[in-house]
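Visitor: Let me see the structure of the following:
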Amino acid sequence: MNGDFARVTFDSAARFSRVLLQQGRILLEADFNEQSAIHHHFLRSLIVDLIGRHWRAGDSFTLAVDPQGTADFSISAGHFYLDGILCENDSACSYATQPWPYFPDAEHEPPTAGGLAYLECWERHVSALQYPGLREVALGGIDTASRAQIVWQVRVASQPWVDAHLALVLGALQLRLAIAKPEDRPPIQLVIDHVTNTQTAFTNALANFPGAAGDCATAGDLLDALDAARPLMRARAVHDATEDDPCSLSADAAFRSRENQLYRIEVHDSGLADGHATIKWSRENASVVFAIRGAPKLDVESNSISVSLESLGHDHRTGLCEGQWVELTGDAFEFTPVAPPLGQVSKIDRTRQTIVIQLQQKTTVDFAHCTLLKRWDQHDGVNAAGVLQVEEHNSPIWLPLERGVEVQFRVGGYYRTGDYWLVPARVASRDVGWPQTAGGPAAIPPHGVQRHRAALAYFKRDAADGWEFGRCGCSMLPLCP
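Guide: Next up, the predicted model:
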């Protein structure tokens, strides 16, 4: 969630049951948001404990041959519960016309042979820039609360796709194993063996379609294996014990700022820490976003883009300056694993509310799909594309962001575009809010995006017989028809 939040406080391990307001106290947005998170955690856990992680209501989300006779397949209407999250398909659709479609991308075309169709859902942040109906006209259309939205997609996993992704997962796990202490190696090796066995079982299931009774369990293991090597990050800011004056900031103080911040460290390019994975960061949780007016205009000769914006922000904190890195984004990038194009602001016309963005690399992106401009704040150490290369260390080597805030990525992670960590930094403590262990700051997986997956069906497709499906998953019928 990249809203304008001070911090995100929900922690399921704390076992809080509700938020209790007290008289005469200030109400923070974090308290309200935590109450909502507690409620959703309870409700979704109850659904999973009573019925299971993945199940459909009746014949919902059943795949079949497209009645229109196209090369596509149909998806029936109804409800599917994925880890307790309700996915709603209001009307029957096809793979190509589902409510949250893929944008043109060769990786996501319906495969020509066989594979696994699965459902993936997640929560995304929606602001008034994307959904103008959130603004209250009676208040002058000011920006108030934003929303969390459940989105889902039916996706397909072919054998080459699975092999490519699991190769990255296994590569990351092998790196962990190589640097682990002898006593820490057995559990890592167990994970490697499980992923390898799952990959072999999936290959056999596709070869033996329609397969055996246990093939659906194999499909579930396969989808879980995609997250077997989530990256781990630590964050810190060390106090200067000699600085006691609250009206001044020592040059030795770790967090040297006069404003509280919520840093967001987000993966830009997917891959391993071998020169492929990159990150970007924002001191405002990437909440400084601008609506694009009309289609951006690309100047091929100078490789620059002219963009008209609805607003240039209200102040320095929410505005733009020349030299800053920005990305052109929108649903086209949120619904595909493609990193949005980054560029550097080279010119600002505040009268016409237009800016010129200098791209550092040639791109084939269709800028007509770009509806939002998002500001990022990385500056020192960026490469030619404006991002930071991921470097992993288990030694005392840290990556400085700014104002004393530092992060460290532990060895053996598979980084995916859009994954992020949140680091609240506070002036009063001159520190960051980060979980601690006996050895210092804890290494934790990304705070998001939490993606949930469930197998829908194995399928086979050939020119003679068309589509053939082997459905996976449980179905629940109402107690009272």
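Visitor: okay, CA-based contacts and neighbour counts for the rest of this
Guide: Noted.
Visitor: which residue ranges form the strands in the stretch 351-481 of the chain?
Guide: Here the stretch 351-481 of the chain has its strands, by DSSP state E, counting those that start in this stretch, at 354-359, 372-376, 388-389, 399-402, 405-409, 420-426, 431-432, 436-437, 440-441, 452-462, 466-471, 474-476.
Visitor: Can you tell me which of those is nearest to Arg264?
Guide: strand 420-426 (4.8 Å; C-alpha to C-alpha).
Visitor: Now do the closest one against strand 405-409, angle only.
Guide: Angle between the axes of strand 420-426 and strand 405-409 is 150 degrees (criterion: axes from the mean of the first three to the mean of the last three C-alpha atoms, to 10 degrees).
Visitor: Val382 and Ala237: what is the separation?
Guide: Val382 sits 21 Å away from Ala237, going by C-alpha to C-alpha, to the nearest Å.
Visitor: which of the two has more neighbours?
Guide: Ala237 (23 against 14; other C-alpha atoms under 10 Å).
Visitor: Nearest to Thr112 among the strands of the stretch 351-481 of the chain would be which one?
Guide: strand 452-462 (6.3 Å).
Visitor: returning to that earlier point: would you reformat the strands of the stretch 351-481 of the chain as CSV and include mean neighbour count?
Guide: Converted to CSV, these look like this (neighbours: other C-alpha atoms under 10 Å):
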stretch, mean neighbour count
strand 354-359, 22
strand 372-376, 22
strand 388-389, 21
strand 399-402, 17
strand 405-409, 21
strand 420-426, 23
strand 431-432, 22
strand 436-437, 11
strand 440-441, 15
strand 452-462, 22
strand 466-471, 18
strand 474-476, 14
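Visitor: so which of these gets nearest Ala205?
Guide: Evaluated with C-alpha to C-alpha, the strands of the stretch 351-481 of the chain place strand 452-462 nearest to Ala205, the distance being 8.7 Å.
Visitor: Can you tell me what sits against that closest one?
Guide: With C-alpha atoms under 8 Å, 6 or more residues apart in numbering as the test, strand 452-462 has contacts from 54, 61-63, 82-83, 112-122, 206, 209-210, 216, 219-220, 223-224, 466-473.
Visitor: Please provide the structure for the following sequence as well, for comparison with the first:
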Amino acid sequence: MSHDITRDSHLLNEGKNYAKVRRLQGRIFTDADFNEQVDLADRRVRDLIVDVVGYHAGAILPGGVAVGFKITEKLSQNKINDLTIGVGTYYVDGIRVTNDANPQSLPTYSSQWPNVPSKPFPVIDKFLLAYLDVQNVPVTPLDDSDLLDVGFEGRDSCNREKWDWVVRVARLNSNPGELSSINDLKQDTLANPAEIPYGETLGQLTFSYSTRDSDHCVSPAMDAFSGISDQLYRVEVHEKGILAEALSEKAAPRLKWSRDNAAPAFAIKPNGWSKEADAATWRVALESLDALGGSRSLEALHWVEPVLPDWYHRDVCFPLLWVESIDPENLEAIVALGPDRPKISEKTPIGDPLIDAYNALKALEGIQPIGKAKPRLILWDHLAGDFRGLKLSGKDGDTNDPGIQLEHGLQAQLKLGAKSSPRCYRVGDYWQHVVRTAEVRVPSSFRDPDGPEHLFAPLAVFSDTALVKDWRRKINSIGAPV
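Guide: Okay, the predicted model is just below:
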């Protein structure tokens, strides 16, 4: 999910040390100006908290109330087989997060695909790191219907954002000693860098313009956008992958892109997902064919993505689905795993991604809202690719930075890494690109993902039998009596 915005000017102006936004008389006032002022104020408060308490810490409150997020082991036959998370609060990069439930079992081992049996607790070769992952999450009326104003005929005006958290684990080769933040981890301490989303060098992407657009029509021989309307393009990682010193198609990430910042979304009705008799298509009942978050309508011959209300806790996406047809009278869509309706047969090899895709979609049968948050379809604008997303250009062994074509001469390139430090492209990482009609542009430089923003803090390290070190930083509350 994302916001229907014109651009993120705070992101564009990052590093310029702006303090305020000043509105000028007689000028138009855009959403970007308002949002940038909010972001500037938010960053100032967060910086103050970091200066006072450090990058991560928990306060010991008056009365001896314990610091939150204490990780406690559960043993079976003298071996750790589960962990619990203690109640309380904790600060990470100036953000206060709270576990206000009873001590809960670590959710890391719930299945990534809801219908696949839960993964077993990982084998602890030497040490296990439990760490806090705090993520900035957009909130739309599909997440909270209270954002709709009946005074505006049930329309939305502004979205919200919140910080949500999950505790994850990674296996370590050795106890890496003291950490000021989780980002101090080095690759040689990780038993499997893929277990930790920032254990490898972050992926980078750049946007540029070619003289030939995606439908092979020659555009003017200059670096300019040839579209007829302004857009906020978004390129996002659909399937994680790594890029080393040369392209490996098997290990490379898969992408998807939107010309509206992936904002157009369509709410799925309760029990609105059913499999058709041909066993290769699904019928989706929607609340509306007009998108919430933009002025788009659902159209046939487009890719959409099913998204559950708790999408931000998941490390994988559901497969992309091809919209075959629309029933406007009944507000229904017929979708498949591609224009050619791929199906599982006795010839489908074990481990084929098609099997995982079919298994994943089984979980959507009987789909229901979670509280006020509704399942939805997200509209994407690429037409090529398959249910796994877009492949990168190039072949195995190529040493040129691979990429994808978008449209109207716009293209995106991903940066290769090195053999010793491949670049990691994580599910959900995205890059935005603002284009204005006929604006001559110079290619941008490679940059880290624009989002989503993740904040990390180490909590504890365990051996296979006991706690080795509690890594939470504890400080006395400023308001504690002397």
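Visitor: TM-score for these two?
Guide: Scored against TM-score structural alignment, normalised by the length of the first structure, the superposed chains reach a TM-score of 0.76; 408 aligned residues with a C-alpha RMSD of 3.4 Å.
Visitor: Drop anything exposed from the contacts of strand 452-462 of the first structure.
Guide: For the contacts of strand 452-462 of the first structure, a neighbour count by 16 or more other C-alpha atoms under 10 Å gives the buried set as 54, 61-63, 82-83, 114-122, 206, 209-210, 216, 219-220, 223, 467-472.
Visitor: helices or strands next to the strand ranked longest in the first structure in the packing?
Guide: Identified as the longest strand of the first structure according to DSSP state E is strand 114-126. Judged by 3 or more C-alpha pairs under 8 Å, 6 or more residues apart in numbering; DSSP states H and E, the packing partners of strand 114-126 of the first structure are strand 147-157, strand 452-462.
Visitor: now those strands in JSON lines, with distance to Ser304 of the first structure?
Guide: Compiled in JSON lines, these are given as follows (distance: least, C-alpha to C-alpha, whole Å):
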{"stretch": "strand 147-157", "distance to Ser304 of the first structure": "33"}
{"stretch": "strand 452-462", "distance to Ser304 of the first structure": "38"}
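Visitor: Out of those, which gets nearest to Ile188 of the first structure?
Guide: Ranked by C-alpha to C-alpha, the member of those that lies closest to Ile188 of the first structure is strand 452-462, at 23.0 Å.
Visitor: I'd guessed Ala37 of the first structure sits against Ser12; true?
Guide: No - using C-alpha atoms under 8 Å, Ala37 of the first structure is not in contact with Ser12, being 9.1 Å away.
Visitor: where exactly do the strands run in the stretch 151-300 of the first structure?
Guide: 233-236, 261-267, 278-282, 289-291, 297-299.
Visitor: what's the spacing between the second one and its chain's center?
Guide: What separates the centre of strand 261-267 of the first structure from the centre of its chain is 12 Å, taken as C-alpha atoms, centre = their mean, to the nearest Å.
Visitor: Over in the second structure, find the residue span it aligns onto.
Guide: Aligning strand 261-267 of the first structure against the second structure (TM-score structural alignment) gives residues 231-237.
Visitor: Superpose on the first structure and give me the mean offset of that stretch.
Guide: Compared with the first structure after the fit, stretch 231-237 of the second structure shows a mean deviation of 0.4 Å (mean C-alpha distance after the TM-score superposition for the first structure).
Visitor: show me what contacts the residue nearest in space to the middle of the second structure?
Guide: Centroid-nearest residue in the second structure, with C-alpha atoms, centre = their mean: Gly428, separated by 2.9 Å. Counting by C-alpha under 8 Å, 6+ apart, Gly428 of the second structure makes contact with 236-238, 452.
Visitor: which of these show up in the first structure as well?
Guide: Among those, the ones whose aligned partners also touch in the first structure (both residues aligned by TM-score structural alignment, their matches' C-alpha atoms under 8 Å) are 236-238, 452.
Visitor: Relative to Asp381 of the second structure, which of those residues is nearest.
Guide: Taking those together and measuring to Asp381 of the second structure by C-alpha to C-alpha, the closest member is Glu236, at 11.8 Å.
Visitor: Skipping its backbone neighbours, what lies nearest the closest one in space?
Guide: Leaving aside its chain neighbours, Glu236 of the second structure sits nearest to Tyr430 (4.2 Å; criterion: C-alpha to C-alpha, 6 or more residues apart in numbering).
Visitor: One more: Phe121 of the second structure?
Guide: Asn81 (5.9 Å).
Visitor: quick one: secondary structure of that neighbour?
Guide: Secondary structure assignment for Asn81 of the second structure (DSSP: H, G, I helix; E, B strand; the rest coil): strand.
Visitor: And the helices in the stretch 151-300 of the second structure?
Guide: In the stretch 151-300 of the second structure, no helices are defined using DSSP state H, counting those that start in this stretch.
Visitor: hmm, back to that, now for the kept ones among the contacts of Gly428 of the second structure, which pair is the farthest apart?
Guide: Maximum pairwise distance in these, criterion C-alpha to C-alpha, is 13.4 Å, between His238 and Pro452.
Visitor: What range does stretch 115-122 of the first structure cover in the second structure?
Guide: Here stretch 115-122 of the first structure aligns to the second structure at residues 128-135, judged by TM-score structural alignment.
Visitor: was I right about Leu226 of the first structure contacting Leu168?
Guide: No - at 9.3 Å, Leu226 of the first structure does not count as touching Leu168 under the criterion of C-alpha under 8 Å.
Visitor: Is Asp356 of the second structure located within a strand, as I assumed?
Guide: No - according to three-state DSSP, Asp356 of the second structure belongs to no strand; its state is helix.
Visitor: Please name whichever of the strands of the stretch 151-300 of the first structure is nearest to Ala254 of the first structure.
Guide: For these, the distance to Ala254 of the first structure is smallest for strand 233-236, at 8.6 Å, taking C-alpha to C-alpha.
Visitor: residues in the second structure aligned with that closest one?
Guide: Using TM-score structural alignment, the partner range for strand 233-236 of the first structure is residues 205-208.
Visitor: What mean distance separates the matching stretch from the matching residues in the first structure?
Guide: Stretch 205-208 of the second structure versus its aligned partner: 1.3 Å mean (mean C-alpha distance after the TM-score superposition for the first structure).
Visitor: what sits up against that stretch?
Guide: For stretch 205-208 of the second structure, the external contacting residues (C-alpha under 8 Å, 6+ apart) are 223, 410-415, 431, 433, 442-449.
Visitor: which residues touch the residue nearest to Glu236 of the second structure?
Guide: 234-237, 449-452 are the contacts of Tyr430 of the second structure under C-alpha under 8 Å, 6+ apart.
Visitor: Quickly name whichever of those is closest to Val304 of the second structure.
Guide: Glu236 (13.6 Å).
Visitor: Check whether the closest one really touches Asn261, as I assumed.
Guide: No - counting by C-alpha under 8 Å, Asn261 is not a contact partner of Glu236 of the second structure; they are 9.7 Å apart.
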